[in-house]
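A.B. asks: coords below, sequence missing:
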């Protein structure tokens, strides 16, 4: 069965997100832990969280994916920004204890001129200061498009971050199709080669989730502009190969395309129609 969902708003509450997912035939979803471009987090209602867990269990949901705010930058040149990153992630992981055994995804950040090596060092240091052996959440590094000073534009950079983390069993990777395409990886005509390279550098068992997006820009543009499925430079044919690839087909896919709920429903229906039920 295709494990597919989209980005939903937590504003109406957790149970409401689960009900919205069911409305559009999704069996998972992604949500921001707090204001994506700020710092405020809505207080969690334990009963609301319990109701969502019950709905997910009853409907056999795949793991849900919590997304850190874009303002989290663990490798900033500014100390106050790094402190914010530590405090925010620590708080988010504490909040994720309401939803054990799910995923928390974050953008590695931008080194702001300090250099990639320094950025990697700072990201690993943040993770080592936060992760704990009893933590029920797996933290995912997201593959990046390579805008500006972004860290994580290559599989090698992600591997170096993972190498610096002590509790490696608490870590994984979320592959964003738009990002890796914009970073230069040929997932249209060379998907097998890309996955072979990923396996060699990081290891496919570390790949836990896929952000499924088309791209407005050509491969290697380093732009990070998401497009609706089949309306970008990746195209429906390549995306069909991605969701059916033996190494990927059983992973959860999360849409981050520019859509409203009805638009997501249409995309999910389209993707289910091209997914092979082996």
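C.D. replies: Happy to help now that I have it. Note that the structure is a prediction, hence the values are computed from the model and not measured. Numbers count the residues shown, from 1 in each chain.
A.B. asks: alpha carbons only for contacts and neighbour counts from here, please
C.D. replies: Noted.
A.B. asks: what residues are up against residue 223?
C.D. replies: 145-147, 182, 217 (CA atoms under 8 Å, 6 or more residues apart in numbering).
A.B. asks: next, the one to line up against it:
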């Protein structure tokens, strides 16, 4: 019995492009995944190759229509001004358009730095430019580790940004911990605060990452599960009954050893969730 959908951020490099991510998800036994639609560190867009869309859609369908997300470029700054703001909107709209073509449900973006009002306006303009309707992909603003002028480290700021809009939120556990939310001590309380400020129904995606940096350090550096400063407390996030059905994506270091460790840890946690739930129902 599985309470969540889970997977990694997968690569689209190689001849298969985005379809290669589906093949890797199948090989690893994942129940969801996240990808970039283009290089995350370049403004250059990427055209979907001949047959790539069809292979991607068919592959997901054969695996039970795995839930998926696109992560927007790291260069996007929706709080900027001038040319950078315009380029950010265009790049995000490109990802939203690709998500719609591929049938991907979620697109996540870092809010950026600058004015909160411009972030909300920029996100809504990207949705308009991509002509995303009510049934199109959902755009999510990700909480940040904070530091400098970065917006989004506080849940109340994200709540303001999405209020009265179709926008949602992606909750990153490493970022929240680095921003000062005590996930290592009181994960239940943090999830309750997320619900009170945002509403869990508006948080379809969880980035499940441990943290290299200390609590409140504002250091955005992910660690493998149980190998960072949050540690075993992340199990309570995975097992939280109100997070069932969410997509959990690990943005951890990739490689056979790292993947094996993170999957074994997460699957052990999921088994313990089931045991706890069965015990409570007896």
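C.D. replies: Good, I have the coordinates. This structure is a prediction, so every number in the text was calculated from the model and none was measured.
A.B. asks: before we move on, back to that, put the buried members of the contacts of residue 223 of the first structure into a ChimeraX selection.
C.D. replies: Under the burial definition 16 or more other CA atoms under 10 Å, those of those that qualify are selected in ChimeraX by:
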select :145,146,147,182,217
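A.B. asks: I'd like to know which of the contacts of residue 223 of the first structure are part of helices.
C.D. replies: residue 182 (DSSP state H).
A.B. asks: Quick check: strands, which of the contacts of residue 223 of the first structure are part of them?
C.D. replies: Using DSSP state E, no member of these falls in strands.
A.B. asks: Could you verify my assumption that residue 111 of the first structure touches residue 118?
C.D. replies: Yes - using CA atoms under 8 Å, residue 111 of the first structure is in contact with residue 118, at 7.3 Å.
A.B. asks: Quickly list what's touching both of those two.
C.D. replies: Residues touching both residue 111 of the first structure and residue 118 (CA under 8 Å, 6+ apart): residue 75.
A.B. asks: neighbour count winner among those two?
C.D. replies: Shown here are residue 111 of the first structure and residue 118; by other CA atoms under 10 Å, residue 111 has more neighbours (24 against 15).
A.B. asks: Contact partners for the more buried one?
C.D. replies: Neighbours of residue 111 of the first structure in contact, by CA under 8 Å, 6+ apart: 75-77, 118-119, 149-151.
A.B. asks: Then residue 102 of the second structure?
C.D. replies: Contact analysis of residue 102 of the second structure by CA under 8 Å, 6+ apart lists 53, 56-57.
A.B. asks: Please apply the same query to residue 201 of the first structure.
C.D. replies: 155-156, 159.
A.B. asks: Could you find the counterpart of it in the second structure?
C.D. replies: Residue 201 of the first structure maps onto residue 197 in the second structure, with residues paired by TM-score structural alignment.
A.B. asks: any chance you could map the strands in the stretch 1-150 of the first structure?
C.D. replies: With strands called from DSSP state E, counting those that start in this stretch, the stretch 1-150 of the first structure shows them at 4-7, 28-32, 65-67, 103-106, 138-142.
A.B. asks: circling back to that earlier point, could you single out the nearest of the contacts of residue 201 of the first structure to residue 243 of the first structure?
C.D. replies: Nearest to residue 243 of the first structure among those, counting by CA to CA, is residue 155 at 20.2 Å.
A.B. asks: The stretch 51-200 of the first structure: helices as residue ranges?
C.D. replies: For the stretch 51-200 of the first structure, helices defined by DSSP state H, counting those that start in this stretch occupy the ranges 79-95, 116-130, 155-164, 177-183, 191-201.
A.B. asks: so which of those helices comes closest to residue 18 of the first structure?
C.D. replies: Using CA to CA, the nearest of the helices of the stretch 51-200 of the first structure to residue 18 of the first structure is helix 79-95, at 17.5 Å.
A.B. asks: That closest one corresponds to what range in the second structure?
C.D. replies: Helix 79-95 of the first structure covers residues 82-98 of the second structure once aligned (TM-score structural alignment).
A.B. asks: buried sites along that stretch?
C.D. replies: Applying 16+ other CA under 10 Å to stretch 82-98 of the second structure flags 85-98 as buried.
A.B. asks: Residue 231 of the first structure is nearest to which of the strands of the stretch 1-150 of the first structure?
C.D. replies: Across the strands of the stretch 1-150 of the first structure, closest to residue 231 of the first structure is strand 4-7 (CA to CA), at 17.0 Å.
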